[in-house]
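Novice: With the input below, show me the fold.
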Amino acid sequence: MTQIFVSIPTNDLERAKAFYTALGAPINPQYTDENAACFAWDDNVFLMVLARDFFATFTEKQITDPKVAVQTSINFTRESRDEVDAIVERGLANGGTEPRPAEDLGFMYSRDLEDPDGNNLGFLYATLQE
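Specialist: Coordinates of the predicted model:
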């Protein structure tokens, strides 16, 4: 079994905790302390939000400011268009911003959401035909 842990920096860990729990991602206390919070999206997908100074201890490279540069976009599927809209609306109500309008391609509906630090999240619903 493979598990995915994606790590992103934050300038305010408590604000990040409030934002991500408002999106419906529960905190996994096993990987959470004063430097980081682990959000369990499901049994195999985890988002690690690390205090910027702590995040920097894992690399010699410069940590970009997600408000001005995109390093990565983290995308999550949802079960319906309504679930996409609901999670983005919860994010907007808790300090997030929507950097561009929703995109409806017929077979796929998506919306982007930036967390309060500027990290880019995408939520999408797709009906793939075989």
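Novice: For the rest of this, base every contact and every neighbour count on C-alpha atoms.
Specialist: Will do.
Novice: buried stuff in the lengthiest helix in the chain?
Specialist: Assignment by DSSP state H gives helix 81-93 as the longest helix of the chain. For helix 81-93, the buried set under the neighbour-count rule, 16 or more other Cα atoms under 10 Å, comprises 81, 84-85, 87-92.
Novice: cool, and stretch 103-112?
Specialist: 109-112.
Novice: Mind putting those residues into a markdown table with secondary structure and distance to D42?
Specialist: Formatted as a markdown table, the buried residues of stretch 103-112 follow (DSSP: H, G, I helix; E, B strand; the rest coil; distance: Cα to Cα, whole Å):
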| residue | secondary structure | distance to D42 |
| --- | --- | --- |
| Y109 | strand | 21 |
| S110 | strand | 20 |
| R111 | strand | 20 |
| D112 | strand | 20 |
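Novice: Would you do the same for the sequence below? I want to compare the two.
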Amino acid sequence: MGLQAKMTFVNLPVKDLNKSIDFFSKIGFEFNPQYTDKNATCMIINDNTFVMLLVESFFQTFTKKELSDAIKTTEVIMALSAQSREQVDEIVNKALEAGGKASNDRFDHGFMYGWSFQDMDGHLWEVMYMDQSGGEAV
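Specialist: As a prediction, this is how the structure comes out:
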């Protein structure tokens, strides 16, 4: 068996850390205060997956590459699984109410249902529910 990381940390640059924390808190995410300061916070996705929200100037210290403007370009789409179709709608609606922007329209393939939004910095987030009871892939 190949490499299996025990934990996953995704790093995203943000313009205003406090606004980002407020936005994601309204959706229902929690943060680890041990890894939170004026430059960064650790948003908890689950027990083994985390998103580090890093102020752009701090993020820049980790790379020699120019930062992309997520409002204009896309480098990654964060995809999260939900426990039900209703939870998909609940998460995206909370994101929109908190100031996020609509991304793609809802999709429904029977066994898979999803919807997406853009956060305050234009990063794309897709939320989907997959019926594990034996639906067939498209």
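Novice: Got a TM-score for the two of them?
Specialist: With the length set by TM-score structural alignment, normalised by the length of structure 1, the two chains reach a TM-score of 0.96; 130 aligned residues with a Cα RMSD of 1.1 Å.
Novice: Show me which of the buried residues of helix 81-93 of structure 1 is closest to T59 of structure 1.
Specialist: T59 of structure 1 lies nearest to G91 out of the buried residues of helix 81-93 of structure 1, by Cα to Cα, at 29.1 Å.
Novice: returning to what we had before: give me the range in structure 2 that the longest helix of structure 1 lines up against.
Specialist: Taken onto structure 2 by TM-score structural alignment, helix 81-93 of structure 1 occupies residues 85-97 there.
Novice: Let me see the residues that make contact with the matching stretch.
Specialist: 23-24, 26-27, 82, 101-102, 113-117, 119, 127-129 (Cα atoms under 8 Å, 6 or more residues apart in numbering).
Novice: Apply 7 Å and report the result again.
Specialist: Stretch 85-97 of structure 2 is contacted by residues 26-27, 82, 102, 113-117, 127-129 when judged by Cα atoms under 7 Å, 6 or more residues apart in numbering.
Novice: Structure 2: helices as residue ranges?
Specialist: Using DSSP H, helices in structure 2 cover 17-27, 56-59, 85-97.
Novice: Could you dump these into a markdown table and include distance to Y35 of structure 2?
Specialist: Shown next, in a markdown table, are the helices of structure 2 (distance: least, Cα to Cα, whole Å):
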| stretch | distance to Y35 of structure 2 |
| --- | --- |
| helix 17-27 | 13 |
| helix 56-59 | 14 |
| helix 85-97 | 23 |
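Novice: Could you point out which of the ones you listed sits nearest N46 of structure 2?
Specialist: With Cα to Cα, the closest approach to N46 of structure 2 among the helices of structure 2 belongs to helix 17-27: 14.2 Å.
Novice: ok, so of the buried residues of helix 81-93 of structure 1, who is nearest W41 of structure 1?
Specialist: For those, the nearest to W41 of structure 1 is I87 (12.6 Å; Cα to Cα).
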